[in-house]
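Visitor: below: sequence and its predicted model.
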Amino acid sequence: MQGLKDKVVIVTGGGGGIGGASCERLAAEGARVAVLDRDLSAAQKTAERIAAQGGTAAAFACDITSRGDVDAAITAVEAGLGPIDVLVNNAGWDVFKPFVQTSAQEWEKLIAINLTGALQMHHAVLPRMVERNRGRIVNIASDAARVGSSGEAVYAACKGGLVSFSKTIAREHARHNITVNVVCPGPTETALFAGFADAAPNPEKLREAFKRSIPLGRLGQAQDLAGAIAFFASDDSAYITGQVISVSGGLTMNG
């Protein structure tokens, strides 16, 4: 893909799953990747895999729910790798319960990680991009935001908010040559999905039901998302902003 070589890219939640696969893909395209994760050891493992493949990456501990952590991580990234060209907001968390069985404490955690954390990353990085008059932001939402998902009411609300926020920021900062786009995963084999499946009475039956409902006949893999994320981070998408794409094997088809 064009325009990723030597670009500095931040990926939150880069310690595994979609985040880890995206870090590896971006590094393979020549980017200098800042792997941010609350779990520093997980971030370090991703950075080590990238280094072993000949890429450039550095790991940074960051709890996106803490503005102090976010500011410290941004400063450390720019000191170690250079000015930030691309921000990928991937970190997320979910709890799978009918809404009436959830608690206010769970709502607060869901909102803090899935919405407020992403807002804090934007608030910290955007002024730097504006100053340089360039940037790419890729926000990872969910098809739960587009079509709903039983047992994920507050998560879906957060991701729906992130979609609307992304479109607004895309409008506000188009004049600064900053693009903002959204990737919505469908059912994908990650630790998050495993937690959802394992909570079901028959996890294997649930997985098979998902596979039957997906036109391409399989659950998504983290690598399936990495290509779409790299595309929106690259110059190949320079004339695309404020858009939302589902990577769901055809489960959701939105015009």
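Guide: Looks like it came in fine.
Visitor: going forward, measure contacts between C-alpha atoms and count neighbours the same way
Guide: Will do.
Visitor: spatially central residue in this protein, please.
Guide: Among the residues of the chain, the one closest to the centroid is residue 90, at 1.9 Å (Cα atoms, centre = their mean).
Visitor: how about the contacts made by it?
Guide: 11, 12, 13, 14, 18, 19, 139, 140, 141 (Cα atoms under 8 Å, 6 or more residues apart in numbering).
Visitor: which residue is the nearest non-sequential neighbour of the third one?
Guide: It stands for residue 13. Sequence neighbours aside, residue 91 is the residue nearest to residue 13 in space, at 4.0 Å (criterion: Cα to Cα, 6 or more residues apart in numbering).
Visitor: for the one you found, which three-state class applies?
Guide: Judged by DSSP: H, G, I helix; E, B strand; the rest coil, the three-state class of residue 91 is coil.
Visitor: ok, second structure coming up, stack it against the first:
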Amino acid sequence: MNHLSPPNFKHQTIKPNSTLLVIGGCGGIGFGVVEQALALGVKVVVMDLAIAGAQRDISAVSHFIAVDLRDKTSIVAAFAMVESLDITFDSVVISSGYTLGSEPISTLDIDKFDDVMSGNLRGPVIALQYVSKYLSQHASIVLLSTAIGQIGSVGYAAYGAAKSGLNAITRILAAELSPAHRVNAIAPGAVDTAFIRGGYASGAKESGSALRFNVEEYNKKIPLGRMANIDDVIGPILFLLSDSARYITGQVIHVNGGGLMRD
């Protein structure tokens, strides 16, 4: 058996002075991860849409690199920038995600379906192809999934299918990159961010009434009685990036206040 030094259980979070890449780092959850990582003394590189970067105060990050996950050329250019900067990553979080409204399959706009699948599944897979070349020893990856693919949310065929596909990618990539690297996913339920109001990059506000669903009705179905806030999701992400999670890989962790309970 390989000898392992015991983890430092006082620090069940990402290591200070490590380097973190957050793809989708200007969205609600992604930016929350960025802020907490910076507060912990982590060097952070953010990739996101140029318009999203312009809307955030990202002056404290090491580098901002514009990328559109729907466009392979844009992804290639983003990682060419990583190459030119000579960066390796100790941790990677892909927290990007968007949908184009709610529409039943019977009347589904296939062009919108393709767009959402491209940005939420195809793009992250291409990004993972490239990022694997820039991982330091024992680097950890966390992908942001969703409970929607498991609970059958009416109208979210593209988003649910894409994120369910990302769950499969999590398991497959974990097997492919082991034992050198760990890959896991966090699957939140509804989170109080701009996403539930139309999406941050689309100009949606981060507070106010939700556009996508009835919050009061949603909360009645949650055993813990409320919708998640950003911190409820950031904590598990940072834990999975820590040494305390060193024996966890290939898992999709559901963070939803009990709204979905499963093995």
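Guide: That came through, no problem. Computed from a predicted structure; not experimentally measured.
Visitor: can you calculate the TM-score here?
Guide: In this superposition the chains share a TM-score of 0.86, using TM-score structural alignment, normalised by the length of structure 1; 242 aligned residues with a Cα RMSD of 2.2 Å.
Visitor: rewinding a little: what does the residue nearest to residue 13 of structure 1 align to in structure 2?
Guide: Matched to structure 2 by TM-score structural alignment, residue 91 of structure 1 sits across from residue 96.
Visitor: please enumerate the strands of the stretch 151-263 of structure 2.
Guide: 182-188, 252-255 (DSSP state E, counting those that start in this stretch).
Visitor: what packs against the shortest one?
Guide: Under the contact definition 3 or more Cα pairs under 8 Å, 6 or more residues apart in numbering; DSSP states H and E, strand 252-255 of structure 2 sits against strand 182-188.
Visitor: ok, the first one next?
Guide: With contacts taken as 3+ Cα pairs under 8 Å, 6+ apart, strand 182-188 of structure 2 sits against strand 135-144, helix 157-177, helix 230-240, strand 252-255.
Visitor: swap the cut-off to 7 Å and go again
Guide: Here strand 182-188 of structure 2 touches strand 135-144, helix 157-177, strand 252-255, going by 3 or more Cα pairs under 7 Å, 6 or more residues apart in numbering; DSSP states H and E.
Visitor: residues touching the first one, excluding its own?
Guide: Among residues not part of strand 135-144 of structure 2, those counted as contacts by Cα atoms under 7 Å, 6 or more residues apart in numbering are 88-95, 180-187, 237, 241.
Visitor: just the buried members of those?
Guide: Buried residues within the contacts of strand 135-144 of structure 2, counting neighbours by 16 or more other Cα atoms under 10 Å: 88-95, 181-187, 237, 241.
Visitor: what's the match for residue 12 of structure 1 in structure 2?
Guide: Using TM-score structural alignment, residue 12 of structure 1 pairs with residue 23 in structure 2.
Visitor: what does residue 148 of structure 1 give?
Guide: Under the pairing rule here (TM-score structural alignment), the equivalent of residue 148 of structure 1 within structure 2 is residue 152.
Visitor: neighbours of the counterpart of residue 189 of structure 1 in structure 2, how many?
Guide: In structure 2, the residue paired with residue 189 of structure 1 according to TM-score structural alignment is residue 192. Residue 192 of structure 2 has 20 neighbours, counted by other Cα atoms under 10 Å.
Visitor: quick one: residue 192 of structure 2 from residue 174 of structure 2, how far?
Guide: Counting by Cα to Cα, to the nearest Å, the separation of residue 192 of structure 2 from residue 174 of structure 2 is 29 Å.
Visitor: how about residue 182 of structure 2?
Guide: 6 Å.
Visitor: quickly list what's touching both of these two.
Guide: With Cα under 7 Å, 6+ apart, residue 182 of structure 2 and residue 174 have common neighbours residue 249.
Visitor: was I right to think the match of residue 12 of structure 1 contacts residue 97?
Guide: No: the criterion here is Cα atoms under 7 Å, and residue 23 of structure 2 misses it with residue 97 at 10.0 Å.
Visitor: these two - which one has more neighbours?
Guide: It is residue 23, of residue 23 of structure 2 and residue 97, that has more neighbours when counted by other Cα under 10 Å, with 26 against 22.
Visitor: show me what contacts the more buried one?
Guide: 46, 47, 48, 93, 94, 95, 96.
Visitor: could the residues you listed be laid out in a markdown table, adding distance to residue 75 of structure 2?
Guide: Putting the contacts of residue 23 of structure 2 into a markdown table (distance: Cα to Cα, whole Å) gives the following:
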| residue | distance to residue 75 of structure 2 |
| --- | --- |
| 46 | 13 |
| 47 | 10 |
| 48 | 10 |
| 93 | 15 |
| 94 | 13 |
| 95 | 15 |
| 96 | 13 |
